[in-house]
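# Predicted structure and sequence below. I'll ask about it afterward.
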Amino acid sequence: MLKTTVSILAIAGALAATSTLHAQDGQWSFSVQGGPVYSTGGDVHRGPSFDGSVLLGLDPGSLPVDVDAKSFDDVYGDFMELSVEAIYRKDSSLSYFFGLRQMQSDEGILRVGTVADSLPLNGRFSDYDDLGLYGGVRYHFVTESKWQPHVSVQLGIKEVDEITASFSVPDVTFVDPYQGALTNAAFYDDSTVWSGGIGFGLDYRASETVVLGVETGFYMQEALDDNDSVLDVLGLGALNDEGDMEFMPLRFVANFEF
């Protein structure tokens, strides 16, 4: 009898302990997330060739310019991301979430082409900065340990700040009005774009109310709104007919349940 009672108490204790490893049905929580974002696809601009003789007041056809296509990774390198998220746990396996997220990177300075077969054509692109709202659903693979993997799908909308571009050749001054026009020239307008993707993550229950985790995934956003007001003057209106991006974040998550 005593052994049976002890066994029942042990099983009940184990079940009680296990129950604290999982969020309760109908429970709300919020999380803070942040980390680097790696661009995996998408170009900032194309790579056309054109006659740049007008930039220096030379005879037509005397100054070939070759522009190289540059990706978001080429221009900006890694991005940084910060977000806050609210989560509703419908049951042990399913939760819904919505949040506010910012992604940012400092200006990009790089060589973007070649002038007269030897001179470098340099470009400077202003900071990348966006702010977006998103929502989605997350499926949790329930385990009897403190570790729980999950997958998610989400859809969102972003406001991306305008991007300007400056182009120069070392020790060379373009003739007016091109010197001024190609300094902080409009390149992409303020843009509203859709974004979405799938995520994969792993959570660790640190306490009854705190869950730590890491998440990555594959995401994309549609093309930015190009501004050709300056580029059209040089016949380069197609240079920035790009602006869509694919990316992979590495998010570190702190989730607080209440």
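Received the coordinates, thanks. A quick note: this is a predicted structure, and the numbers were derived from the prediction, not measured.

# alpha carbons only for contacts and neighbour counts from here, please
Will do.

# what helices or strands is the strand or helix carrying residue 104 leaning on?
Following DSSP states H and E, one finds residue 104 within strand 94-105. The contact analysis (3 or more Cα pairs under 8 Å, 6 or more residues apart in numbering; DSSP states H and E) places strand 94-105 against strand 79-89, strand 128-140.

# what's next to the helix or strand hosting residue 255, contact-wise?
For residue 255, the enclosing helix or strand under DSSP H and E is strand 251-257. Applying Cα atoms under 8 Å, 6 or more residues apart in numbering, the external contacts of strand 251-257 come out as 23, 27-36, 81, 209-216.

# at 6 Å what do you get?
Applying Cα atoms under 6 Å, 6 or more residues apart in numbering, the contact partners of strand 251-257 are 29-35, 209-215.

# Repeat that for stretch 240-248.
So stretch 240-248 is in contact with 37-45, 217-224, going by Cα under 6 Å, 6+ apart.

# count of residues packed around the closest residue to residue 181 other than its chain neighbours?
Closest residue to residue 181 apart from its sequence neighbours, by Cα to Cα, 6 or more residues apart in numbering: residue 230 at 6.7 Å. When neighbours are counted by other Cα atoms under 10 Å, residue 230 registers 16.

# what do you get for residue 241?
19.

# Find the helix or strand that it is a member of.
Judged by DSSP H and E, residue 241 forms part of no helix or strand.

# how far away is it from residue 44?
Using Cα to Cα, to the nearest Å, one gets 9 Å for the distance from residue 241 to residue 44.

# residue ranges of the helices in the stretch 51-200 of the chain, please?
Along the stretch 51-200 of the chain, counting by DSSP state H, counting those that start in this stretch, helices occupy 53-56, 72-76, 178-181.

# Quick one: list the elements packing against the longest one.
With contacts defined as 3 or more Cα pairs under 6 Å, 6 or more residues apart in numbering; DSSP states H and E, there are no secondary structure elements packing on helix 72-76.

# mind listing what's buried in that helix?
Neighbour-count burial for helix 72-76 flags 72-76 (criterion: 16 or more other Cα atoms under 10 Å).

# cool, the last one as well?
Judged by neighbour count (16+ other Cα under 10 Å), helix 178-181 contains these buried residues: 178-179, 181.

# Next one for the comparison:
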Amino acid sequence: MKKLSIVAALSLALASPAALAAGPQPGKLSLSVFGGIDAPASGDVHDGAIAPVPDLGPLNPALAGVSAELRIQSRGHDEIYDLATGYGLEFAYGLSDRSEVFGQLRYTETDDGTVQVGGAFVPALNTELPVYGTFSKYKALTVEVGYRHYFMQPGATRPFIAGRLGATQTDDIRATFEIPDAAIAIENVPFTEKKWAASAGVDVGVLIPVGERFSITAQAGVRYVADLEGDDSAIGGLGLGSINDTGSRVSVPVSVAARFDF
């Protein structure tokens, strides 16, 4: 009987929500530190355009008097940039043991990206030469607020769903365009300006209690950032001023966080 009593007491202690009560509580604050990856899914870095160039001489003196037609095609974030890294801080305030509001500061960065952006048709040669573009790092700072709802009772591993709204400041992007077969390069020119744009997202995830005031959170979601502001100071003269009037980004972030409840 004594052994049965001990086993029963241990079982009750392990099953008790108070033993691992990490997670939202009414009127309580929490701090989360997170990091992960952010995969671009859709959204164009630039649009397409067809622009005649009457004389290639200003770009390469050896081609003075030779005309061409630039045939630029649209290219997406997922075609130019690889996985981004993302990390940041989040503060949350519990509305109940199943819901909370939060504010989040997040930084996202990718490496430079290079891709063929189109071709340059040269009538004199009756051929189209490939045009390549290299775009500088995508770096963005996001400030958002949101609401998160948890399922199941405190003390257990708890799935949740969340929504968020805010703004994202994307650093200016510079570009280098090259036509290697014609020895033409337009190097490190302004492409988009540094700008704040609206952002939003949804998440699904799970909170895993580790202690009474500490838990691990894993989540994935979808993020949207609105269009950027094009800088035509260098490419406008080539008839390409319309290609950077875009820049919206849809991505899929996956992150892990350490959460501390107070």
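Structure received. Everything numeric in this text was worked out from a predicted model, so none of it was measured.

# returning to what we had before: what's the match for the residue nearest to residue 181 of the first structure in the second structure?
Superposed on the second structure with TM-score structural alignment, residue 230 of the first structure falls opposite residue 234.

# State the three-state secondary structure for its match.
The three-state label given to residue 234 of the second structure by DSSP: H, G, I helix; E, B strand; the rest coil is coil.

# export the helices of the stretch 51-200 of the first structure to JSON lines and tack on distance to residue 95 of the first structure?
Shown next, in JSON lines, are the helices of the stretch 51-200 of the first structure (distance: least, Cα to Cα, whole Å):
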{"stretch": "helix 53-56", "distance to residue 95 of the first structure": "58"}
{"stretch": "helix 72-76", "distance to residue 95 of the first structure": "33"}
{"stretch": "helix 178-181", "distance to residue 95 of the first structure": "51"}
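
# Which among these is found nearest to residue 11 of the first structure?
Judged by Cα to Cα, the one of the helices of the stretch 51-200 of the first structure that comes nearest to residue 11 of the first structure is helix 72-76, at 54.2 Å.

# contact partners of that closest one?
39, 43-44, 108.

# Could you do stretch 215-225 of the second structure as well?
By Cα under 6 Å, 6+ apart, stretch 215-225 of the second structure touches 198-209, 248-259.

# Just the buried ones out of the residues you listed, please.
198-209, 248-259.

# Out of these, which sit inside strands?
198-209, 249-259 (DSSP state E).

# hmm, back to that, ok, of the contacts of strand 251-257 of the first structure, which come out buried?
29-35, 211-215.

# which two in those are spaced the farthest apart?
29 and 35, at 20.3 Å, using Cα to Cα across these.

# if we can go back for a sec, out of the contacts of strand 251-257 of the first structure, who's nearest residue 14 of the first structure?
residue 209 (18.8 Å).

# Can you find the partner of the closest one in the second structure?
For residue 209 of the first structure, the residue aligned by TM-score structural alignment is residue 213.

# so who does the equivalent of residue 110 of the second structure over in the first structure touch?
Mapped onto the first structure by TM-score structural alignment, residue 110 of the second structure lines up with residue 105. By Cα under 6 Å, 6+ apart, residue 105 of the first structure lies in contact with 79, 127-128.

# Give me the distance between residue 105 of the first structure and residue 111 of the first structure.
When residue 105 of the first structure is compared with residue 111 of the first structure (using Cα to Cα), they lie 18 Å apart.

# go on, residue 95 of the first structure?
46 Å.

# same question, residue 235 of the first structure
Per Cα to Cα, residue 235 of the first structure is found 21 Å from residue 111 of the first structure.

# So for the two, which residue has more residues nearby?
Per other Cα under 10 Å, whichever of residue 235 of the first structure and residue 111 has more neighbours is residue 111, with 18 against 12.

# residues contacting the more buried one?
So residue 111 of the first structure contacts 121-123 (Cα under 6 Å, 6+ apart).

# Any chance of TSV for the residues you listed, columns neighbour count?
Formatted as TSV, the contacts of residue 111 of the first structure follow (neighbours: other Cα atoms under 10 Å):
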residue	neighbour count
121	20
122	18
123	20
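
# with these in mind, which one is nearest to residue 85 of the first structure?
Closest to residue 85 of the first structure, out of all of the contacts of residue 111 of the first structure and judged by Cα to Cα, is residue 123, at 36.6 Å.

# The closest one pairs with which position in the second structure?
By TM-score structural alignment, residue 123 of the first structure lines up with residue 133.

# The residue lying closest to that match once chain neighbours are set aside: neighbour count?
Of all residues not flanking residue 133 of the second structure in the chain, residue 177 sits nearest, at 4.5 Å (Cα to Cα, 6+ apart). Neighbour count for residue 177 of the second structure, taken as other Cα under 10 Å: 21.

# and what of residue 139 of the first structure?
Neighbours of residue 139 of the first structure (other Cα under 10 Å): 17.

# Now do the same contact list for it.
93-94, 150-151.
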